[in-house]
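> could you look at this predicted model? Sequence included:
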Amino acid sequence: MEIYMNKKLIAIAIATAVSAPAMAATSNVEVYGLMSMGVDSVNTDLLNGTSNRVGRVSDYASRIGFKGNEDLGNGLKAVWQIESGVTADGGTAAGNATNGSTSTATAGTGSIGGATTAFGGAALRNTFVGLSDQALGTVMIGKIDTPYKSSTGRLDQFSDTLGDYNNLVGAASGVAATSYFDLRPANVAAYATPNFSGFSAVAGYVFGGESATSGTASNGNAYSLGAMYDAGPLYLTAAYEKHNLGSGASGSLSTGLATAGLERKAWKLGAAYSIMDFTLATMYEKTDDNLGAAGVSAYGHNTWFLSGKYQMGAVALKAQYAKAGEIDNVANSGAKMYTVGADYGFSKRTTAYVLYTKISNDAAANYNFAYNAAPGSAAGADVAGFSLGMKHSF
């Protein structure tokens, strides 16, 4: 009996010794995620007087991720993150700028210019590896939200819902929301400065892709810049982004067209202020391009945005408004969006919400929902929807 017990103790000791390094090696890994689902009733009102109403269950950016860091000494850390969308409604991952999914579009107007181009894995979200130093800042490479996108994300009171501000902000009439700005591209190298008394900045460079091209054709490139001031109740930001579209047949920034010098660019200013239980935010965005005939702008326009939230204990009352101006050289191509709703926080991690949103398109405009677009839409059609949803983060 004693011999048996000794052997058992020895086996336990060996197993412990073998597993201890593995546990230590993974002890800095954090598992996190979000489950976000909504029950929607969406309606498309066509100009001929007909209407199309659809009831559905929609996934709103559900995700799972793993992240961690390793202390390398002297204030330096290795940082990493792997994050993937879940699409819990069983649908496809394609569909909007914020989730960085596959974009299918015509040449010259696709995901940063590509025709039928994916920014990396179809469901892959922010995924990167890098080095971080408290005094010097952070360098990352991977698939990352552009600084242009992330600089104003906090202004959106209905982020990752049917009323997401990307219905109009960063979008363009007649172009899929994946196709213009507020993107999450692959092949990104980014640098974020430390925080200097509330001031910080982020710069990102997007490579056109790994595929080589022949002759004088190019894969293109893009760069994105964002500056932020975040102190107390006040938040201010300015951002700029430019896409230099390549003329090659491959690469995520290539148009597939034998045309050089095609480009898109945008800038925006944003601000938010909180006083007691009330938060007010505003933003102005201006986009431009030379994708039209003879190099004129095909989708350039301006967008105004305003949002507000009033917190009453567990209840948050929210509203926001966006107005997209007419596309350059296209009459009656503007749109307006109205969204109202309320959240109820069961806890810090679990929230239920209800909202109503409507996009009123001018006669030549065709804006739609960035997440799970309303079916049967056409130029001049208004789209609207009620959504009752729930979010749980872990």
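Thanks, I have it.

> only C-alpha atoms from now on, for both contacts and neighbour counts.
Fine.

> roughly how far apart are the closest residue to residue 314 other than its chain neighbours and residue 135?
Spatial nearest neighbour of residue 314, excluding adjacent residues (C-alpha to C-alpha, 6 or more residues apart in numbering): residue 345 at 5.0 Å. Per C-alpha to C-alpha, to the nearest Å, residue 345 is found 37 Å from residue 135.

> tell me which of these two has more neighbours.
Using other C-alpha atoms under 10 Å, the more surrounded residue of residue 345 and residue 135 is residue 345, with 16 against 12.

> who touches the more buried one in this structure?
By C-alpha atoms under 8 Å, 6 or more residues apart in numbering, the contact set of residue 345 is 314-315, 351-352.

> next, format those residues as a markdown table and append distance to residue 393.
Putting the contacts of residue 345 into a markdown table (distance: C-alpha to C-alpha, whole Å) gives the following:
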| residue | distance to residue 393 |
| --- | --- |
| 314 | 17 |
| 315 | 18 |
| 351 | 9 |
| 352 | 12 |
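
> filter those down to the buried ones.
315, 351-352 (16 or more other C-alpha atoms under 10 Å).

> so after the top strand by length along the chain, what's the next helix or strand?
Longest strand of the chain, by residue count under DSSP state E: strand 30-45. Sequence order places strand 51-59 as the next helix or strand after strand 30-45, per DSSP states H and E.

> that following strand to strand 30-45, inter-axis angle?
Put simply, strand 51-59 runs at 180 degrees to strand 30-45, going by axes from the mean of the first three to the mean of the last three C-alpha atoms, to 10 degrees.

> report all helices and strands that strand 51-59 contacts.
strand 30-45 (3 or more C-alpha pairs under 8 Å, 6 or more residues apart in numbering; DSSP states H and E).

> and the comparison structure, right after this:
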Amino acid sequence: MKAKLAAILALSSLSATGIAAPTFYGEIDLSIDYLKEDNANGRDRDVTELSSNNSFLGLKGDAKLNTRLSALYQAEFTLYGDDGQSGSNDTFVPRNIFLGLKDQHLGAIKLGKIDTPLKQLSSQVDSFNNYVENNADIHGIMAGETRIDNSLVYEAPSIKLANGQLEAKVQLATGEGEERIQASKGGYAVAGRGLGDSWSSSLLYSQPTWLAGLAYDQSMPTRFLSRGFLNAQDRAVTADRNVIAAADNLRAIARVNLDNGVSLRALYQVSEIADHNSGEKANQDALVKNIDQAQAWLLGAEYKLPQAQAWTVKAQYSQNVVSFNDATADYQVQQILAGADYAFSKQVKAYAHAGYLTIEQASQEDKQLLLGTGLEYKF
């Protein structure tokens, strides 16, 4: 009773000062996934797992400071409903956490740990975003899916243009004197000393029937040679487990919404090892220095059944090819996914998915089969 009374008094005091109470929100998404791996070398794997698919909890809100200016805040944490992140037993891992100011005419400034603008574009076209612990979406095979520590983001006011609107974002990051990129809980810290040694930007134009976006990263940490649904066992094919490097990424996306309930989606991306920061380049591993570039693309479609609006069927093909500066054979990943969603409401849906992935390098080839079903609840 005392705890409830304290909470009521706290909310009352916020209202009295003109500050709105924070919004509590989140998503719980769990699936049962069967994975069968046929590895060229090493042991095959045949396993059923519980996957916690990007579930999260968060608080967000704003406080109006005057007729134009508001303070913004958000604190969001990944929530693991299974045994934790890759067996680390971390139930909560920080996601997007920031504090900022927004002016109605000049836009918003945010400071904190924030997804790159390039990464944010993928949610517009990736129909299997966050599936199988973020490994069946494009995060499992492509570069550029990165959250950055110690960054400043500017979001320009949206501009009405024709029947749609244009949105622009830029993110500047600082390595705070570090000479190498660093992995952190839920993200990466860049290398370098100045704010803006590493940066990301995006433009997105959207209207009811279609949207198109373009984004560019410079010297942003990303993962090369990623390994599919839940990581194949064969290192002869996949090289090192996680090849992390500062990269320049260029990403273009498009989506068309047709009148018959069909949505067509596409993404193209090219990534290269960054050479803007001489200190970072000098510290790169030999394998990283040998990477020439990665080219990736995605084609997908969703169809909302006209006679059964609760049902959506979808399919997606994506691939990534990493080439090297010497005679090393290309590293190629191809991924096919299909699935169906049933929406009980705007908050709750059940879904099923199937996928097939191949990882090839020279004569070596790994294959992965995926079957799964899950439940998602948003609040």
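Done, it's in. Keep in mind that what you see is a predicted model, and the values were worked out from it rather than measured.

> sorry, back to before: which of the contacts of residue 345 of the first structure does the second structure keep?
Cross-checking the contacts of residue 345 of the first structure against the second structure gives 314-315, 351-352 as conserved contacts, using both residues aligned by TM-score structural alignment, their matches' C-alpha atoms under 8 Å.

> for those residues, which one is nearest residue 131 of the first structure?
residue 351 (34.2 Å; C-alpha to C-alpha).

> give me the element the closest one is part of.
strand 350-361.

> can you name every helix or strand that that strand contacts?
The contact analysis (3+ C-alpha pairs under 8 Å, 6+ apart) places strand 350-361 of the first structure against strand 335-345, strand 382-393.

> residue range for the last one in the second structure?
Residues 367-378 of the second structure are the counterpart of strand 382-393 of the first structure, counting by TM-score structural alignment.

> one more: the shortest one?
Here strand 335-345 of the first structure aligns to the second structure at residues 333-343, judged by TM-score structural alignment.

> give me the buried positions along that stretch.
Buried, per 16+ other C-alpha under 10 Å, within stretch 333-343 of the second structure: 333-342.

> residue contacts, the counterpart of residue 316 of the second structure in the first structure?
For residue 316 of the second structure, the aligned position in the first structure is residue 320, judged by TM-score structural alignment. By C-alpha under 8 Å, 6+ apart, residue 320 of the first structure lies in contact with 157, 305-308, 338-340.

> try 7 Å this time
For residue 320 of the first structure, the contacting residues are 306-308, 338-340, by C-alpha atoms under 7 Å, 6 or more residues apart in numbering.

> can you put those residues in TSV and add distance to residue 269 of the first structure?
What follows is the contacts of residue 320 of the first structure, written out as TSV (distance: C-alpha to C-alpha, whole Å):
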residue	distance to residue 269 of the first structure
306	12
307	14
308	17
338	21
339	21
340	23
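
> count the neighbours of residue 351 of the second structure for me.
Using other C-alpha under 10 Å, residue 351 of the second structure is surrounded by 18 other residues.

> nearest residue to it other than its sequence neighbours?
Per C-alpha to C-alpha, 6+ apart, closest to residue 351 of the second structure is residue 341, 4.3 Å.

> all strands for the stretch 201-350 of the first structure, in order.
220-231, 234-245, 262-275, 278-289, 302-312, 315-324, 335-345, 350-361 (DSSP state E, counting those that start in this stretch).

> tell me, how many residues neighbour residue 159 of the second structure?
Neighbour number of residue 159 of the second structure under other C-alpha under 10 Å is 12.

> translate it into the numbering of the first structure.
Checking TM-score structural alignment: residue 159 of the second structure goes with residue 196.

> map residue 123 of the first structure onto the second structure.
Under TM-score structural alignment, residue 123 of the first structure pairs with residue 93 in the second structure.

> in which helix or strand does that match reside?
If you go by DSSP H and E, residue 93 of the second structure is part of strand 92-103.

> with the first structure superposed, average distance for the helix or strand just after that strand?
Tracing the chain past strand 92-103 of the second structure, the next element assigned as helix or strand by DSSP H and E is strand 107-115. With mean C-alpha distance after the TM-score superposition for the first structure, strand 107-115 of the second structure departs from the first structure by a mean of 0.5 Å once superposed.

> relative to strand 92-103, how tilted is strand 107-115 of the second structure?
Going by the same axes, to 10 degrees, strand 107-115 of the second structure makes 170 degrees with strand 92-103.

> residues in contact with strand 107-115 of the second structure?
Contacts for strand 107-115 of the second structure (C-alpha under 7 Å, 6+ apart): 96-102, 146-157.

> what does that strand correspond to over in the first structure?
Under TM-score structural alignment, the match for strand 107-115 of the second structure is residues 137-145.

> any idea which helix or strand carries the aligned residue in the first structure for residue 60 of the second structure?
Superposed on the first structure with TM-score structural alignment, residue 60 of the second structure falls opposite residue 67. In this structure, residue 67 of the first structure sits in strand 63-73 according to DSSP H and E.

> can you count the residues close to residue 147 of the first structure?
28.

> I'd say it and residue 224 touch.
Yes. Contact criterion C-alpha atoms under 7 Å: residue 147 of the first structure and residue 224 qualify, at 5.8 Å.

> which neighbours do those two have in common?
In contact with both residue 147 of the first structure and residue 224: 203-204, using C-alpha under 7 Å, 6+ apart.
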